[in-house]
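>>> Whatever this is, show me its structure:
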Amino acid sequence: MLSETVFRSDDVPAADRFDHWHDLVNRTHAPLDMQSDHRKDFWAAQRLLDLGAVSVWLTAFKPMRFRRTPRLIRQSDPEGVHLSLPTKGPLRTTRSHHEIEYGPYDLCIFDTSRPAEFQAGDVPGRHAGIGLEIPKALLHLPGKSLDTLVVRKLSMREGFGALLTHFLGQLARGTDAYRPSDGPRLGMVAVDLVSALFAQALDADDALPPETRQRSLLLRIHAFIEHNLADRALTPAAIAAQHHISVRYLQLLFQQQGETVMGRIRRRRLERCRADLGDASLRVLPISAIARRGGFATPADFSRAFRSAYGVSPSEYRHAAHAGDLGAATRTGGPE
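Alright, predicted model coming up:
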């Protein structure tokens, strides 16, 4: 599991909850002036994920106001970029007399070196969201481009925005599959996605370092493969054409990751089918239909590939999954 810091206001005496939350945010983010109409019955919860130089916030709290003032900036400035993705309740900002309201799938960008005011949430209810903090030095932003980005509302429904939303959503659902040493690598994935998103918004792809452009391209290719696993016409040639690169360059990208293009497609198809077989809501779906959903040409092809990867037939795996005895039915490992 990744390194996490968890805060729940219920663990603090009621009279101290707001002040405790205020101190926590000031220590882990940047000094802020914070006010709330709910000081007496304040509630907040937070998971802070440590990804090396990058951190991810998963927060929920009663409506409140934040201000980053010139005095507080002089007091302390981590020189970072904070990205907020509301998941419940609006987030309103005022910067240089420019007001914006953000909702779900809108990305709010905040420069810790610039004054700003925020209103998070409405009465009644709680505000919730996912935050991402990245040092400015890691983003390779040209000129004063950050000044342009902070007064824009970037959509997270498509392109790199959708990839970033999916990445943050996976972290929000849990980090049990990761080791603490994976944190810095996940942090660099976040940096690459944000860098590519900003470059796309600014039409400044050339400003990205070559290694960031390459990693961003690979992330797009992975997302394309995930979206098209059921398509039996998914081939290296089709993937290369979609991304305007040669098949040889595509294969080189995957070789650098220690796998082949078709090897990844096969592995992800099997992993998706295995998940479907273990899904109780799909229990009545025939195995042949699961094979088709996974992109296998015939049930026989699927059965052979599944047994080779997991040591049992699809039907045996499904039975064991719903009996809660997967360890006894499958061998250690998975598709290579």
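>>> CA only for contacts and neighbour counts going forward, please
Noted.
>>> Can you list the helices and strands that the longest helix seen in the chain packs against?
Counting residues, the longest helix in the chain under DSSP state H turns out to be helix 183-202. Secondary-structure packing of helix 183-202 (3 or more Cα pairs under 8 Å, 6 or more residues apart in numbering; DSSP states H and E): strand 44-51, strand 54-61, helix 159-173, helix 210-227.
>>> Report the secondary structure state of the closest residue to Phe296 other than its chain neighbours.
Excluding the flanking residues, the one nearest Phe296 by Cα to Cα, 6 or more residues apart in numbering is Phe302, at 5.8 Å. Of the three states, Phe302 takes helix under DSSP: H, G, I helix; E, B strand; the rest coil.
>>> The residue of the chain most remote from its centre and Arg71: what is the separation?
Largest separation from the mean C-alpha position in the chain: Ala300, at 36.1 Å (Cα atoms, centre = their mean). According to Cα to Cα, to the nearest Å, Ala300 stands 69 Å off from Arg71.
>>> what's the answer for Val81, then?
Counting by Cα to Cα, the gap between Val81 and Arg71 amounts to 19 Å.
>>> So which of these two has more stuff around it?
The neighbour comparison of Val81 against Arg71 (other Cα atoms under 10 Å) goes to Val81, with 21 against 10.
>>> Quick check: the more buried one is in a strand.
Yes - secondary structure of Val81 (three-state DSSP): part of a strand.
>>> Quick check: the nearest residue to it once chain neighbours are set aside vs Asp33, distance?
Using Cα to Cα, 6+ apart and skipping the chain neighbours, the partner closest in space to Val81 is Asp111 (4.9 Å). Distance check for Asp111 against Asp33: by Cα to Cα, it reads 16 Å.
>>> One more, please, to line up against the first structure:
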Amino acid sequence: MSFTVLHSAVVEPEHRFEWWRDLISQDVAPTRITTDHAKDFPATAGMAQLGAVQLTTMSFPAIRSERTPALIRYSDPEDYQLTLILGTEMWISQARNEARMAAGDLVLWSTSLPFDGRGLAGSHNGISKAIILHLPRTGLPLPTAKVDHLLANAVPGRTGIAGILARHLLGVAEEASHLEGPAAAQVGIATWELATAFLGHWADARDRVPPESRDRMRLARIDAFIDANLSDPHLTPAGIAAYHHLSVRTLHWLFRDREQTVSATIRRRRLRRCCAELTAARYAAQPIHTIAARWGFTNAAAFSRIFRTEYGITPGEFRSTAGGGRL
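Reported below is the predicted structural model:
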């Protein structure tokens, strides 16, 4: 898989808008796009195929984007477009709904129904940015009527399931250029299942979400909780299970296909945080035991022993060689 972000600067200023408009119409869906910035249109577009799903990234100045009945008859990929807004505010109207979206919001729209959308001038230097996940309508295991009810409704992507999905999309977009072959397909499957779980939750159709998707969703929540609480020395499988209303047995069952147990996962992530700070200039004056304690290792001797078992050298040796490329 190749992922390349194209910039309108590759063509002459007077042709940039036409170039970007045609690129988006081919990649997303035929759309009538107009702008007051046609004389010079600084914009980008990137596309990544992840198995059955496609990811598009884009940035652009203020525009108006319309998908008309005539354009739908001409060509319709029959996709839902799940979009994460990153730049200035945007507005969309579809299926008798309308929404004004700010950076961090998620919104769903369909290529099979007319819509009117605007990228608004404002903050972020007037540049709209978005990550679009293309989801084939026929593949979603959710009632079409319930999903269509969600169109043109903004959902804040900061907490809960929406927050997990938003962070996932940001991560996929950032690493897309490094994904090849089977890895790209696997990431596509995980992205599809996470998006399905999010839409099922949002549409109150969780009973239609496949069990494996629900398990992946629970794991994503647990991973986010672990990362947010690594500094707590009392972070344990029992505490994690209690917080998520699970039995400890169920928690371990969710980790059954992973290389590491719950406890090993916590330990490895804490060690990685310690390694990062042991080699960071801003922490050069801090004692090793202070850094260790900040990430949940309250016993200095135990930390040194765990570190050496994991990496083959002591924390002091690691620090003195700045990692030495050995980990």
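>>> Check whether the residue nearest to Val81 of structure 1 really touches Val150, as I assumed.
Yes - at 7.1 Å, Asp111 of structure 1 and Val150 qualify as touching, with contact defined as Cα atoms under 8 Å.
>>> Gln75 of structure 1 - nearest residue in space that isn't next to it in sequence?
Pro31 (7.9 Å).
>>> isn't there a strand covering the one you found?
No - counting by three-state DSSP, Pro31 of structure 1 is not part of a strand but coil.
>>> measure it to Pro299 of structure 1 for me?
According to Cα to Cα, Pro31 of structure 1 and Pro299 of structure 1 sit 59 Å apart.
>>> Looking at those two, which one has more neighbours?
Set side by side, Pro31 of structure 1 and Pro299 show more neighbours around Pro31, with 25 against 16, by other Cα under 10 Å.
>>> Surely the more buried one and Arg68 touch.
Yes - with contacts counted by Cα under 8 Å, Pro31 of structure 1 reaches Arg68, the gap being 7.2 Å.
>>> and Asp33 of structure 1, how many neighbours does it have?
Residues near Asp33 of structure 1, counting by other Cα under 10 Å: 14.
>>> Spatially nearest residue to it (excluding sequence neighbours)?
Leaving aside its chain neighbours, Asp33 of structure 1 sits nearest to Arg67 (5.0 Å; criterion: Cα to Cα, 6+ apart).
>>> gap between the one you found and Gly169 of structure 1?
From Arg67 of structure 1 to Gly169 of structure 1 the distance is 27 Å (Cα to Cα).
>>> who has more neighbours, the two?
Neighbours were counted for Arg67 of structure 1 and for Gly169 using other Cα under 10 Å; Arg67 has more, 18 against 13.
>>> Okay, helices next: where are they in the stretch 1-150 of structure 2?
Secondary structure of the stretch 1-150 of structure 2 (DSSP state H, counting those that start in this stretch): helices located at 16-27, 69-74, 144-148.
>>> Distance to Glu277 of structure 2 for the ones you listed - can I get that in CSV?
Formatted as CSV, those follow (distance: least, Cα to Cα, whole Å):
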stretch, distance to Glu277 of structure 2
helix 16-27, 42
helix 69-74, 54
helix 144-148, 45
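>>> out of those helices, deepest packed?
Highest mean neighbour count of those: helix 16-27, a mean of 17 (counted as mean count of other Cα atoms under 10 Å).
>>> wait, the residue nearest to Asp33 of structure 1 sits on Phe118?
Yes - between Arg67 of structure 1 and Phe118 there is a contact at 6.3 Å, judged by Cα under 8 Å.
>>> Hmm, Gly295 and Arg269 of structure 1 touching each other?
Yes - contact criterion Cα under 8 Å: Arg269 of structure 1 and Gly295 qualify, at 6.8 Å.
>>> so what's in contact with the two at the same time?
229-230 (Cα atoms under 8 Å, 6 or more residues apart in numbering).
>>> continuing past the helix or strand hosting His252 of structure 2, what's the next helix or strand?
Using DSSP states H and E, the element containing His252 of structure 2 is helix 248-254. Using DSSP H and E, the helix or strand that follows helix 248-254 of structure 2 in sequence is helix 262-278.
>>> any idea how far Leu186 of structure 1 is from Trp43 of structure 1?
30 Å.
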